[in-house]
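Chemist: with the sequence up front, the predicted model follows.
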Amino acid sequence: MKALVLAGGAGSRLRPITHTSAKQLVPVANKPVLFYGLESIRDAGIREVGMVVGDTEAEIRRAVGDGSEFGLEVTYLRQDAPRGLAHAVLIAREYLGGDDFVMYLGDNFVVGGIDGLVDRFRKERPQAQIMLTHVSDPRAFGVAELDGDGRVVALEEKPEFPKSDLALVGVYLFSPAVHEAVAALRPSRRNELEITDAIQWLIDRGHRVESTVITGYWKDTGNVTDMLEVNRLVLEGVEPRVEGEVDAVSELIGRVVVEKGARVAGSRIVGPVIVGAGSVVRQSYLGPFTSIDRDCAVIDSEIEYSIVLRGASIDGVGRIECSLIGREAEVTPAPRVPKAHRLVLGDHSKVQISK
């Protein structure tokens, strides 16, 4: 079995962060989301990975390399533009050959990995196997309709009037039969080749399509709210570790990681929190579910339930929470007179200011 990992796409819901970075490489708990997926694939016993890339190919290549650091063999497959999930299968046809494969969306996060899903597919041998989860607003997803016996009878992509609340999770398993389905597709109303249409093609022709309704945790990390929630979840599992410098007057409470080369002085940190290598925290408070990436500075400030990316600095501000702060960003107080907010914001930024 091979894996097909989708690592293209514009990441429009994470702008302006994704103006300068691939959405799959935005970190949670100081590790890119994509890396969690690659580790899940490896842990399921799969070694060969086709990585579908687009405009951010160079950045993905720098981060992943040939895959050897993950115990994988990665082959890069260029997609000229985001044309739908089924289009990714279409361009990977030669690479996949006659092998079964798991298709994994690189910005998705599945707690517990995919071992059980892959094992079930290998034993039961359906033509396709999908993961489903209950969601509050299925209009934003591919939606499955099941019959009384729990079999998949219909699929629809982002329907205006959903027939269920069961959304497709971004992990799919296919036999080579899917290639015939993909080859028969025509672009949808979104002008994309939809994987839901390919699976429906299999169903309509009597092929067996199985589903699993997952009870664990899944997130599409395509927006800030979901990124922060996944960060929270991952930090819940960290073990306390102090490899950097912490002075005698600082207080570390709970699961706190201070990586090698980081320095904490005169501060209070309530975990779970991770402070990356080379970062400085001085005269500050770090609250639960906060990730501070490498080479950051938090000075005379408070921050909680947030992600701070590499090289950012926060100096002399009151309290920050529920925030995603980009690479090399600077957050400082405005002059007292005149009393006004001074902002330099990139395209598609979002700011909430307390009155």
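Modeler: Cool, the structure landed. Please read these numbers as outputs of a predicted model, since none were measured by experiment.
Chemist: okay, CA-based contacts and neighbour counts for the rest of this
Modeler: Noted.
Chemist: can you give me the buried ones in stretch 308-323?
Modeler: When neighbours are counted by 16 or more other CA atoms under 10 Å, the buried residues of stretch 308-323 are found to be 308-317, 320, 322-323.
Chemist: put this next to the first one:
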Amino acid sequence: MNIIIPMAGMGKRMRPHTLTVPKPLVPIAGKPIVQRLVEDIHKVCREKLDEIGFIIGHFGEQVEKDLLAIAESVGAKGRIFYQEEALGTAHAIMCAESLLEGNVVVAFADTLFKADFVLDTKQEGIIWVQKVEDPRAFGVVKLDAKGVITDFVEKPEQFVSDLAIIGIYYFKDGAYLRSELKYLLDNNITEKGEFQLTNALENMKQKGTAFVPGKVTEWLDCGNKNATVYTNQRYLEFIKDTPLVHASAKIENSVIIPPVFIGANAVIKNSVVGPHVSVGDKTKIVDSRVQNSIVQKDSIIANANIANSMLGNSASYEGTPHDLSVGDFNTIKQ
């Protein structure tokens, strides 16, 4: 089983947090988004992962090392591929053309999920979906009486289905998918100037490929600050029965309201932290109240009362209550 993870986007909706760190490496409950994604796919697959291909921009040597380590953590070989231009989902997948062999999962790195099914590798294709209240903002699938997908509909104005495509796909025959993607690129078949995976899926369906839905129990978006803070909250709830406070963290005269993740060598002094807070390594929180927030590594919070907030790496905040989105290396005093 190979996994292909396109993640070359600029993450503009997450700025300023993506100015120095790619969005998929923003931490959720102490681990990067992309690591959470890989681990959750691994649990659903329940079989050996051979190679994981990360399709990235030029994010730097350290990012590449981190991604390769994520692959290694689930027993797979990591591979780095580059998408030089943002030419669509089909083009991004084809950047990892050599991994399109045998069983393949394609997963876009701005979405996380929880599921209680085991991937049935005997199926020709599986498209992860989640039932949503208002499907007009999503691509959706229609099913026949046997539960096979009959149509892909992008942002329907009229109700046709409430099963939204979440951006994770399984293909039994990666080589077949590769040939269909190559056909799009070779013949310059685009939608709004980009090569789209959905066009390949439609062609495969028309040729007889039976796609079925993989219905997840929860779909978590990491597209912007508020969504990411909420996803952090949900993940802390998922893993609250595991130890979440590092043994080297120093907690003095403080109240910790679980679930809370506190990283290595973090310092919490004269503060109330939680619930639903992730604190990165070596971060200091002093004389403050922090709840429902993500605070990354090497940051300082003092004399503050914050909620529903994100602070980047090496950020410093001292002041009064706010709903914040503070990027890396910023300093704010009030």
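Modeler: Looks like it arrived, so ask away. Since this is a predicted model, take the numbers as computed values, not measurements.
Chemist: for the stretch 51-200 of the second structure, what spans make up the helices?
Modeler: Secondary structure of the stretch 51-200 of the second structure by DSSP state H, counting those that start in this stretch: the helices cover 61-73, 89-94, 174-186, 197-206.
Chemist: and the third one, what does it pack onto?
Modeler: Under the contact criterion of 3 or more CA pairs under 8 Å, 6 or more residues apart in numbering; DSSP states H and E, the helices and strands touching helix 174-186 of the second structure comprise helix 89-94, helix 197-206.
Chemist: in JSON lines: these, plus mean neighbour count.
Modeler: JSON lines is the format used below for these (neighbours: other CA atoms under 10 Å):
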{"stretch": "helix 89-94", "mean neighbour count": "23"}
{"stretch": "helix 197-206", "mean neighbour count": "17"}
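Chemist: for N2 of the second structure, find the nearest of those helices.
Modeler: helix 89-94 (12.3 Å; CA to CA).
Chemist: how big's the offset between the closest one and the first structure?
Modeler: Taking mean CA distance after the TM-score superposition for the first structure, the mean distance separating helix 89-94 of the second structure from the aligned residues in the first structure is 1.8 Å.
Chemist: count of neighbours near the equivalent of L286 of the first structure over in the second structure?
Modeler: In the second structure, the residue paired with L286 of the first structure is V273, using TM-score structural alignment. By the criterion of other CA atoms under 10 Å, V273 of the second structure has 29 neighbours.
Chemist: quick one: V273 of the second structure from Q296 of the second structure, how far?
Modeler: Here V273 of the second structure is placed at a distance of 14 Å from Q296 of the second structure (CA to CA, to the nearest Å).
Chemist: same check, this time on K240 of the second structure
Modeler: Plainly put, K240 of the second structure is 19 Å away from Q296 of the second structure if you go by CA to CA.
Chemist: let me see the contact set for the residue nearest to Y36 of the first structure when sequence neighbours are not counted.
Modeler: Of all residues not flanking Y36 of the first structure in the chain, F109 sits nearest, at 7.2 Å (CA to CA, 6 or more residues apart in numbering). With contacts defined as CA atoms under 8 Å, 6 or more residues apart in numbering, the neighbours of F109 of the first structure are 33, 36-37, 218-221, 230.
Chemist: what's the counterpart of F109 of the first structure in the second structure?
Modeler: The alignment partner of F109 of the first structure in the second structure, by TM-score structural alignment, is L112.
Chemist: tally of neighbours for the residue nearest to V118 of the first structure when sequence neighbours are not counted?
Modeler: Computed as CA to CA, 6+ apart, the closest residue to V118 of the first structure that is not its neighbour in sequence is A44, at 6.8 Å. Around A44 of the first structure sit 16 other residues, with neighbours defined as other CA under 10 Å.
Chemist: flag every buried residue along stretch 177-184 of the first structure.
Modeler: By neighbour count on 16+ other CA under 10 Å, the buried set for stretch 177-184 of the first structure is 178-179, 181-182.
Chemist: name the nearest of those relative to G11 of the first structure.
Modeler: Nearest to G11 of the first structure among these, counting by CA to CA, is V182 at 24.5 Å.
Chemist: from what I see, P213 of the second structure and K146 are in contact.
Modeler: No: with contacts counted by CA atoms under 8 Å, P213 of the second structure stays clear of K146, the gap being 11.2 Å.
Chemist: of those two, who's got more company?
Modeler: The neighbour comparison of P213 of the second structure against K146 (other CA under 10 Å) goes to P213, with 20 against 7.
Chemist: so how far is M10 of the second structure from the more buried one?
Modeler: If you measure P213 of the second structure against M10 of the second structure using CA to CA, the figure is 29 Å.
Chemist: let me see the contact set for the residue nearest to G11 of the first structure when sequence neighbours are not counted.
Modeler: Spatial nearest neighbour of G11 of the first structure, chain neighbours left out: K23 (5.3 Å); criterion: CA to CA, 6+ apart. Contact partners of K23 of the first structure, counting by CA under 8 Å, 6+ apart, are 9-11, 14, 17, 107, 222.
Chemist: scan the residues you listed and report the most crowded one.
Modeler: Neighbour counts for the contacts of K23 of the first structure peak at D107, which has 28 neighbours (criterion: other CA under 10 Å).
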